[in-house]
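1. Starting from these lines, generate the structure:
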Amino acid sequence: MVGSPRGRRDHWLVGSSATDSLSDTSRLLRLLRVQESQVRVFANQTAAWKAATQVMRTPDDGIPRSRFRPPIHVSIWS
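-> Here you go, the predicted structure:
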């Protein structure tokens, strides 16, 4: 799920399992009464996570830059 700086929860970014009415994701969306227009389905969780990361890095759509910490990759050479 991705929220906006104004505190609204605009879009839910989910993997394809959300299309299965018996999945945990689908049940959660129903429980929270999330409208279908607010759900974006991706091929898998990895694709949904990547899209969410991109949205969070965009200051107009995601969380403020001051609150977001991008991933850090460290390589160790012997």
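2. contacts, neighbours, all on C-alpha from now
-> Noted.
3. What is the subsequent helix or strand relative to the longest strand along the chain?
-> Of all segments of type strand in the chain, defined using DSSP state E, the longest is strand 9-14. Once the chain leaves strand 9-14, the next helix or strand it forms, by DSSP states H and E, is helix 24-31.
4. Before we compare anything, build this one as well:
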Amino acid sequence: MPDRTLTDADAEAVADHMTAKLIERLSDEKTVERIASAWGGYIDRSLGKGLRRLGLYVLLALLLLGGIKFELLSKLIK
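-> Down below sits the predicted model:
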């Protein structure tokens, strides 16, 4: 099979065609829903982990402050 070479015009035509197809796909409602669903799930999972950790840190800080305020820590150490 002989080697085929692409001219600049051929490369431009391929690039224009691929760009048009990409825009067409990204404009499709189902594709947009799938992308938003995937990214939305990822962001929800990331935020969920972060918020759970933040809640745990706040709870631990409140318990520690409560222990200090009511002198419970000094009673536990003795």
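5. Fetch the TM-score of the aligned pair.
-> Once the chains are laid over each other, their TM-score by TM-score structural alignment, normalised by the length of the first structure reads 0.24; 25 aligned residues with a Cα RMSD of 3.1 Å.
6. if we can go back for a sec, can you list the buried residues in the longest strand of the first structure?
-> 10, 11, 12, 13, 14 (16 or more other Cα atoms under 10 Å).
7. Which neighbouring elements make contact with that strand?
-> strand 2-3, strand 39-41, helix 45-57 (3 or more Cα pairs under 8 Å, 6 or more residues apart in numbering; DSSP states H and E).
8. okay, the angle between that strand and helix 24-31?
-> Per axes from the mean of the first three to the mean of the last three Cα atoms, to 10 degrees, the angle that strand 9-14 of the first structure makes with helix 24-31 is 150 degrees.
9. still on that earlier bit, take the helices and strands packed on strand 9-14 of the first structure and lay them out in a markdown table including distance to residue 24 of the first structure.
-> Formatted as a markdown table, those follow (distance: least, Cα to Cα, whole Å):
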| stretch | distance to residue 24 of the first structure |
| --- | --- |
| strand 2-3 | 18 |
| strand 39-41 | 14 |
| helix 45-57 | 13 |
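10. Including distance to residue 30 of the first structure and mean neighbour count, could those go into TSV?
-> TSV is the format used below for these (distance: least, Cα to Cα, whole Å; neighbours: other Cα atoms under 10 Å):
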stretch	distance to residue 30 of the first structure	mean neighbour count
strand 2-3	17	18
strand 39-41	11	16
helix 45-57	19	16
